[in-house]
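A.B. asks: one predicted model, sequence on top.
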Amino acid sequence: MIATNLRNPGGNIIGVQTIGSIEKALEWHTLALPTVKKILVPYNQSDMSASGGLEDLEKAAEKLGITLVTRRVESPAELRAVFANIPPGTGAIWLVPSNFLDSHYQLFVEASKTHKLPVATSTAVFSSINPFLSYSPDLEAMGKQASRIVGKILKGIHPGDIPIEQAEFFLKINMAVAHELGIAVPEEILRQADAIIR
C-alpha cells in the first residue's frame, strides 16, 4: 500500500481500495460448495496483482482447510495445458486478480464445461465474465466512487485531504452456471446474495 493513512493519504494519492475480499470470498465458496476441498488456481507470475492475491488466498485456504493446487502459467498454451491436466479430486477453479487471466477467461469457461467444475473469484470482473460465484467489488460502483473523488478535486479540495475509499463488496451467484453444472446452491446462500444471475 502506498498511503499509510487512508483518512489523510497526503501527497497526490487518491483512489478506491479493493483489499479485503479474498478470505470472505473463499468463505462464501466453502458455504456454497461444502464438499469442495481442493481448488485449482492458475496464476501468472509477472502479474503483481495475481501474486499478492495468491498469497492472500493461500492464507485463507489454510484457515479453512482447503487445498490449493497452484499452477504457474505464462501463456495461453500453458493455461490450456493446466486445464487439460486437472488433478483428480479437484472440485473448483479459482480466478485470481490478473489482467492476463481475465483476457483468457474463455479458457476458464471451456474448462468449467469440460470438467464440470465451477469457477469462483474475488476480483472485480466485467459483465462478460460470469463465474459461478464472485465476492468482489462492482466495477460500475467503483467507477461512481472514483467519480465522486474526482468531483471533490475539481471543487478545489487537495487530493491528499481526500480519504481513500473502501470499495463495497457484492456476493453474486450465477444460477445459470449452477444448473448447467448440476450444483444445488443452499437456500441460505441465495438469501444472502446481493445478485442472482439466472
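C.D. replies: Received, thanks.
A.B. asks: going forward, measure contacts between C-alpha atoms and count neighbours the same way
C.D. replies: Noted.
A.B. asks: pretty sure residue 93 is in a strand, no?
C.D. replies: Yes: if the criterion is DSSP: H, G, I helix; E, B strand; the rest coil, then residue 93 is within a strand.
A.B. asks: comparison target below:
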Amino acid sequence: MRKLGLALAAAVFAAPAFAADVTVGVTAIVEHPALDAARDGVKDSLAAEGFIDGDTIDFVYQSAQGAPATAAQIARQFVGDGVNIIVPISTPSAQAALAATRDIPIVFTAVTDPLAAELVPSLEAPGGNVTGLSDMSPMAEHVALIKEITPDVETIGVLFNPGEANSVSLVNRLKEVAGPAGLTVVEAAATKSADVQAAARGLVGKVDAMYVPTDNTVVSALEAAISVAEENDIPFYAGDTDSVKRGAIASIGFNYYDVGVQTGKVVARVLNGENPGDIDVTFASGSDLFVNPGAAEKMGVTIPAGVIERANTVVE
C-alpha cells in the first residue's frame, strides 16, 4: 500500500484522475450478510469502472466487530495511512470516518438517515468531503406486509440498539406508520450483540410479533432473537432480506450487493476527480419481497399463497 500524506490525499478533489496505486479504505461496523454484500458490491463495481484491486487500486477492508471505539480507531488508521478515499458501511462507521477527517473524501453506504446522523447538512450537493447512499427502509410496506401475513397482530416488539442513530430513525418511522395501521410498538433495547437474546425474551408475553430493522447490533446476533421467537410461536419479521434467509418470516428490502454496486459507481466518480461535496446523496433503488415459509411454520404461521406468489425469492 502506498502511504500518502494528508495534503496529497486532500488533492483528490482537484486531480482529474488517479493513474494507479490508489488506496480505497473500506470499513464496516460489523460483519453480517447485508453489510458484507454491500462491501462486495462496491469492490466489483469499482473493478467494472477500471479500479481493480491489486492492479490500479489497493482495496483495504477492516471490520470494527461491533465496537464504535474500534470504528474510530480504524478511521484514524486510514487517515494516518493516507488512503485516497474512505468508504464506510453503516452509520457508526460513517460517523467515525467524518470525525477522523474533513479532508479525505468519504463515500458512505448503508446509512439510513444521513441528516439525522449529522453526516451531511443537505442531501443535495452536501458540501465538504462527504456524500453517499442511504438505505432508508420502506417502513410502511413492512407494516403492510406484517398485517397481510399475520392480520391478528396488534402489538409488535422492535429490537434495536438505541446507540445507533440509524436505528433510532427507523424506530421513529415505524411508530409513525404503525399507529394508523392499528399496531402498537413496544421497544426492546440491545446495546450489544450479547444482549439480543435477553431483549427478545423480554418481549415474550407482551407482543404478538417481533421486528428488527436494519440494526447492525441486532442483525449480527439475529439467530439468538429468532430462537426466542420460534420457542414461543411469535412471528418474526426483518427490515432486510438477508435476514429472511437466516430465519425471519419475510421482508421487503434491498439487495445489498446492488446497494454496494450503486455506491461503487459514486466512489469511481470521486476517484475520477469529482468533489464528493458536489454529488447529491442518493437513495438505494430496487425493492424485493423475500419470504421463508419454513421459518413461518416454526413460528406457527402460514404465509398466504398470494404473498408467496408475488415474492421475488422464496427461501426453501
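C.D. replies: Yep, that arrived. Keep in mind that what you see is a predicted model, and the values were worked out from it rather than measured.
A.B. asks: what's the TM-score here?
C.D. replies: The TM-score (TM-score structural alignment, normalised by the length of the first structure) is 0.84; 197 aligned residues with a Cα RMSD of 2.5 Å.
A.B. asks: find the centremost residue of the second structure, please.
C.D. replies: Closest residue to the average C-alpha location of the second structure: residue 110 at 3.6 Å, with Cα atoms, centre = their mean.
A.B. asks: who's in contact with that one?
C.D. replies: 35, 38, 89, 90, 91, 133, 134, 135, 259 (Cα atoms under 8 Å, 6 or more residues apart in numbering).
A.B. asks: widest-spaced pair of these?
C.D. replies: Farthest pair in the contacts of residue 110 of the second structure (Cα to Cα) is 91 and 259. Separation: 14.7 Å.
A.B. asks: among the contacts of residue 110 of the second structure, which are in strands?
C.D. replies: 89, 133, 134 (DSSP state E).
A.B. asks: dump these to TSV, plus distance to residue 280 of the second structure and neighbour count.
C.D. replies: Formatted as TSV, those follow (distance: Cα to Cα, whole Å; neighbours: other Cα atoms under 10 Å):
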residue	distance to residue 280 of the second structure	neighbour count
89	18	26
133	9	27
134	11	23
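A.B. asks: all helices of the second structure, in order?
C.D. replies: For the second structure, the helices defined by DSSP state H occupy 6-10, 33-48, 68-81, 91-100, 139-149, 165-178, 196-201, 216-219, 222-231, 242-245, 256-271, 293-298, 305-310.
A.B. asks: how about the second one, aligned to which bit of the first structure?
C.D. replies: Helix 33-48 of the second structure corresponds to no residues in the first structure, going by TM-score structural alignment.
A.B. asks: how close does the residue of the first structure most remote from its centre sit to residue 141 of the first structure?
C.D. replies: Centroid-distance maximum for the first structure: residue 156 at 35.1 Å, with Cα atoms, centre = their mean. Noted for residue 156 of the first structure: a distance of 24 Å to residue 141 of the first structure, by Cα to Cα, to the nearest Å.
A.B. asks: repeat for residue 90 of the first structure
C.D. replies: 34 Å.
A.B. asks: between those two, who's got more neighbours?
C.D. replies: Comparing residue 90 of the first structure with residue 141 by other Cα atoms under 10 Å, the one with more neighbours is residue 90, at 17 against 13.
A.B. asks: what do we get in the first structure for residue 302 of the second structure?
C.D. replies: Using TM-score structural alignment, the equivalent of residue 302 of the second structure in the first structure is residue 184.
A.B. asks: shouldn't residue 124 of the first structure be in contact with residue 139?
C.D. replies: Yes: the criterion here is Cα atoms under 8 Å, and residue 124 of the first structure meets it with residue 139 at 6.2 Å.
A.B. asks: looking at those two, which is more packed in?
C.D. replies: Remark: of residue 124 of the first structure and residue 139, residue 124 carries more neighbours, 19 against 15, as counted by other Cα under 10 Å.
A.B. asks: name all residues that make contact with that one.
C.D. replies: Residue 124 of the first structure makes contacts with 97, 136, 137, 138, 139, as judged by Cα under 8 Å, 6+ apart.
A.B. asks: residue 166 is in contact with the third one, correct?
C.D. replies: No: judged on Cα under 8 Å, residue 137 of the first structure makes no contact with residue 166 at a distance of 9.6 Å.
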